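> Predicted model and sequence follow; I will ask about them next.
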Amino acid sequence: MINFINRYEPYILGLFFLSLLVSKSAIYISLTLLLILQLVLLHNNKKAIDYISSNHLFTISISTFVLGIITTFPYNLNFVDSGEFIRKSILLLLFPILTLQLKNSRNLHFAQVSLFTGLYIAVGYSIYNMIVLGGWSGERIASFWDVGRWSEVLGYILAMTVPFYLENKKTKTQNIILLFTILISSVCLLVSGGRGPLLAIIITLTIYLLIRNPKLLIAIATTIIFVAFIGQDVPAIHSITERVFSIFGLNTLPSNSARLAMWEQGFNFTVHNLINNPTSFLFGVGINNFEESYTYYIESIGIKQQLIELTENNYSFTDMHNTYLDLAIKLGFIYLLSYVSLLLALFLHFLKKAKTNPNIAYSAMALILTYIITGMFYTSGLEFQTSIFFSLVALCYARITNDEYYYEK
């Protein structure tokens, strides 16, 4: 069995990281293989259990997963919610052992190469989609994921690679690869039309550069403003600047008005549950029961048609367009607290490492901050983007953390 792990573990990890940006089906397959592999590893290596139990980050991660299982427990023998939660959030369970597996240099190498190979394949497919259109005239260009998820993942890639590029002492080849990755990811993010991830990465990198390299921030900002100003007659530049400015058109764009209205009513629905149904407030109304419960609430206060007309039919009754409201309503306030606690604990962990390992620490903190900000605009807590996010965090954790436990099979 040990030989089995030694032989196939790098390839399973490679398949998993390759699939993150390329194929949902491959993610399902590789997650299943990864779960089996981790169970075998735990059975054969008892030290792994000590490794998990002695780390508060891993305890919070697993506890959050268990809490999600409890809140979706099928009291009526309907396992739909539980199945949905497990499929989308199982990385919370796999995260601790995944970091352990990535401490092995061979596994780490396979994972990193596979991740960036998947990125380049996804970028290539996005470029192909653009070519099929006969050029770009402001359309939202997707890849294997739809435009929303694709832009979100690109935001995470940029959040990781930019600080790593600026902080790390690299060879010339590494410099070229990282710079190429940053450039193509930036272009794909801009043409994807994902305003939430774009705003998140702008905020994150502005904060990072203010702290680490203010002169570079001024140079970049000046260049962007100059290009935007003189390039307004260029259709591509005009489309991009319009899209960026549209982020702040709160009262002029129906999609922005819809988001504000959804946040307001989502908050009101949460308060309604707190007052009238404390159990639903604490443990949620359920994943698949959400639409029915929420629509009933909106109809009961008589504003459904008003919301539809106000937002020009952009109002959604299926999610909140906000990860934190969405989790609070579907899985309950207790789960939300646990989930946010995990994000903050991870951020603080990397903050403590910033002086000794700035290249990885700032990359990880930028990644986490980008995820947190993106969650204000997108509903990602019960989507595959969260699996991608925690996989990237696991890579950072494995590279930066020198635990007393060493990888031994």
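On my side now, so go ahead. Numbering: from 1, shown residues only.
> Only C-alpha atoms from now on, for both contacts and neighbour counts.
Fine.
> The helix ranked longest in the chain: how far from the chain's middle?
For the chain, the helix with the greatest residue count under DSSP state H is helix 105-132. Mean C-alpha position of helix 105-132 versus that of the full chain (CA atoms, centre = their mean, to the nearest Å) differs by 17 Å.
> Quick one: list the elements packing against it.
Counting contacts by 3 or more CA pairs under 8 Å, 6 or more residues apart in numbering; DSSP states H and E, helix 105-132 packs against helix 2-19, helix 91-102, helix 172-192.
> Buried deepest among the ones you listed, which one?
Comparing the helices and strands packed on helix 105-132 by mean neighbour count (mean count of other CA atoms under 10 Å), helix 91-102 comes out on top with a mean of 22.
> residues in contact with that one?
With contacts defined as CA atoms under 8 Å, 6 or more residues apart in numbering, helix 91-102 is touched by 35, 38, 48, 52, 58, 61-62, 64-65, 107-108, 111, 387, 390-391, 394-395, 397-398, 407.
> one more time with 6 Å, if that's ok
The contact list for helix 91-102, computed with CA atoms under 6 Å, 6 or more residues apart in numbering, reads F58, S61, I62, F65, L108, S387, A394, A398.
> try it against this one:
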Amino acid sequence: MEYSQPKWPIESESKISRNIWLSLWALFAVSMFVSKSGISIFGTILLLWSLFKINWKATIRQNYWFAVLLSIYPLAILVSLLSIAGLDAALKVAREWAWPLYIIPFSLLFQDKKGIKVFSWGSAIGLIAAFIKAIVLFGSDWHWALGSQTRVASFWDISRWGYFLSCSSVVLFALIGHSVTWSKMNRLQKVALPLLLVCSLVFLVLSNTRGPWLATFLGLAALGVSGKRYFKMLCAFAVFVVLSLVVTPGVLDRLESSFSAKTENGVVTSKDASNAGRLHMWQVNLEMAQENLFFGTGFESVEKPLREFIEKKGTEYRNRYVFSEFSFRDQHSSYLQILVQLGIVFFVFFWGVVGILVLLSFRAFFKSQDVWVKTAFALTVTQLFMFIFYSSISSFEGLWFYPTLLVLSAAVMQHKAKLNIA
């Protein structure tokens, strides 16, 4: 599957330039699991370099979805200019939400076999380092005790760590379960990848993060119904889940609490404080969004208008919805975040593009034997579920999302080309 063509063939690059390019990808891959600063520094260099390295005309001609995905960034800046916060919000988008632009360097990486190998090894090293950090924290913070309150993090905060573990589990599951890919692996890879998968799942249990846990079920289930080998692995995963519920007290109750919602005095709430806070935030933000429907409050500019909205509603309204678990800055949902901060115009465009790509690539996921398509589709489904509970779409987690959309777009174009030939 081809994604883009570089402006200059890889073979014509100088050895020094080539080695620097690969080294940056290695450092960037390691940073994905261990360092925000590393992602920002190495990612920015790769992004700027790729602006001159890519053949824009050929890339867009081969895949017009590439231009559509890139347009997310300038459109977000534009609607923020028209929002309540205006220029300040637009500048925040420009500085803090460049994640859609990362499809540019990734489009070059995906057609570079050696680059993919370097990135894969870097990711593995970063993941192992994160496991070691988690083991240290498990001992120092929790004294090796398993309980309903145990939540073992790593270099990242607990929510992001759970998110990354869920994504790594799905990717590893997809690679191991793909017969052709597995048959081409060497002995080291056939030992390392299953170990990384098991460790990812174990630390996902220890993180005690409900959204990522449930999303992992969904992503692996999608893979499980797409092939016989995947189904066998899914059965093994089911055994792992049962053992996890038996060994780790409180995990089942915590998962079940995700669905514990009730109506009390006309308010949708939950017996679980965290759930109640999230449900109350959703309700209040949905009501406020109606007052700034078209262009929203502005990116990362929601606190002031939200406080003013609650103040206008009065003391009774505030007492009903606002308590310790309520956040004035985070909508705790990527879908709601886009609607509230960037408005319904951007909401329809953004999620419309994502939805169309998922629908168009659905057939390819089941019919194609391409490991890229299998992995990207399952990973996209996994993240779309986590977006219900986390405002991850505009944060570091976006590094897992936009490249997967690029792969799905390539699958859609490839399928279209086959139809035209037929």
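Yep, that arrived. Note that the structure is a prediction, hence the values are computed from the model and not measured.
> Mind picking the two most distant members of the contacts of helix 91-102 of structure 1?
Farthest pair in the contacts of helix 91-102 of structure 1 (CA to CA) is F65 and L108. Separation: 24.8 Å.
> thinking again about what came up before, H349 of structure 1: which of the helices and strands packed on helix 105-132 of structure 1 is closest?
Nearest to H349 of structure 1, of those and by CA to CA, is helix 91-102 at 14.1 Å.
> What residues of stretch 130-142 of structure 1 count as buried?
By 16 or more other CA atoms under 10 Å, the buried positions in stretch 130-142 of structure 1 come out as M130, W136, G138, R140, I141, A142.
> for these, which one is nearest L199 of structure 1?
Nearest to L199 of structure 1 among these, with distances taken as CA to CA, is R140, at 16.2 Å.
> can you tell me which residue in structure 2 aligns to the closest one?
Under the alignment (TM-score structural alignment), R140 of structure 1 maps onto R151 of structure 2.
> The nearest residue to that match once chain neighbours are set aside and S270 of structure 2, how far apart?
Leaving out its chain neighbours, the residue that sits closest to R151 of structure 2 by CA to CA, 6 or more residues apart in numbering is S207, at 4.5 Å. Distance, S207 of structure 2 to S270 of structure 2, by CA to CA, to the nearest Å: 22 Å.
> So A142 of structure 1: helix, strand or coil?
Applying DSSP: H, G, I helix; E, B strand; the rest coil to A142 of structure 1 yields a three-state assignment of coil.
> After alignment, which residue of structure 2 pairs with I131 of structure 1?
Counting by TM-score structural alignment, I131 of structure 1 lines up with G139 in structure 2.
> circling back: wait, what's in contact with whatever residue of structure 1 lines up with the residue nearest to R151 of structure 2?
Structural alignment places S207 of structure 2 opposite S192 in structure 1 (criterion: TM-score structural alignment). Residues near S192 of structure 1 by CA under 6 Å, 6+ apart: R140, I141, A142, V147, S151.
> Reformat these as JSON lines; add distance to T181 of structure 1.
JSON lines is the format used below for the contacts of S192 of structure 1 (distance: CA to CA, whole Å):
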{"residue": "R140", "distance to T181 of structure 1": "20"}
{"residue": "I141", "distance to T181 of structure 1": "18"}
{"residue": "A142", "distance to T181 of structure 1": "17"}
{"residue": "V147", "distance to T181 of structure 1": "19"}
{"residue": "S151", "distance to T181 of structure 1": "15"}
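> and which of those is nearest F116 of structure 1?
Lowest distance from F116 of structure 1 to the contacts of S192 of structure 1 (CA to CA) belongs to S151, with 16.0 Å.
> Verify the stated contact: that closest one with G194.
Yes. Checked against CA atoms under 6 Å, the pair S151 of structure 1 and G194 is within contact range at 5.2 Å.
> Checking the corresponding residue of structure 1 for A221 of structure 2 next. Helix, strand or coil?
Taking TM-score structural alignment for the superposition, A221 of structure 2 sits opposite T206 in structure 1. Of the three states, T206 of structure 1 takes helix according to three-state DSSP.
> Tell me, how many residues neighbour T206 of structure 1?
17 (other CA atoms under 10 Å).
> any idea how far it lies from V147 of structure 1?
Where V147 of structure 1 is concerned, T206 of structure 1 sits at a distance of 24 Å (CA to CA).
> Then I90 of structure 1?
As judged by CA to CA, I90 of structure 1 and V147 of structure 1 stand 24 Å apart.
> now do L250 of structure 1
Counting by CA to CA, the gap from L250 of structure 1 to V147 of structure 1 is 21 Å.
> Which one's more surrounded, the two?
V147 (19 against 14).
> Ignoring the adjacent residues along the chain, who's closest to the more buried one?
S192 (5.6 Å).
> ok, now which ones touch D272 of structure 2?
By CA under 6 Å, 6+ apart, D272 of structure 2 lies in contact with nothing.
> what's the counterpart of it in structure 1?
Mapped onto structure 1 by TM-score structural alignment, D272 of structure 2 lines up with L253.
> when you align them, which residue in structure 1 goes with E303 of structure 2?
That one, E303 of structure 2, aligns with E291 by TM-score structural alignment.
> could you measure that match against L57 of structure 1, distance?
33 Å.
> Over to L344 of structure 1?
As judged by CA to CA, L344 of structure 1 and L57 of structure 1 stand 10 Å apart.
> The two: which has the busier surroundings?
It is L57, of L344 of structure 1 and L57, that has more neighbours when counted by other CA under 10 Å, with 19 against 14.
> Quick one: map that one onto structure 2.
Match for L57 of structure 1 (TM-score structural alignment): W65.
> ok, its match - contacts?
Neighbouring residues of W65 of structure 2 by CA under 6 Å, 6+ apart: S409.
> Next: L42 of structure 1.
For L42 of structure 1, no contacting residues are found, by CA under 6 Å, 6+ apart.
> mind redoing it with 8 Å?
L42 of structure 1 sits in contact with A48, I49, where contact means CA under 8 Å, 6+ apart.
> buried residues in the host helix or strand of it?
When elements are assigned from DSSP states H and E, L42 of structure 1 belongs to helix 24-44. Using 16+ other CA under 10 Å as the test for burial, helix 24-44 of structure 1 gives A26, I27, S30, L31, T32, L33, L34, L35, L37, Q38, L41.
> Same check on stretch 296-312 of structure 2?
G296, T297, G298, F299, E300, S301, V302, P305, L306, F309, I310.
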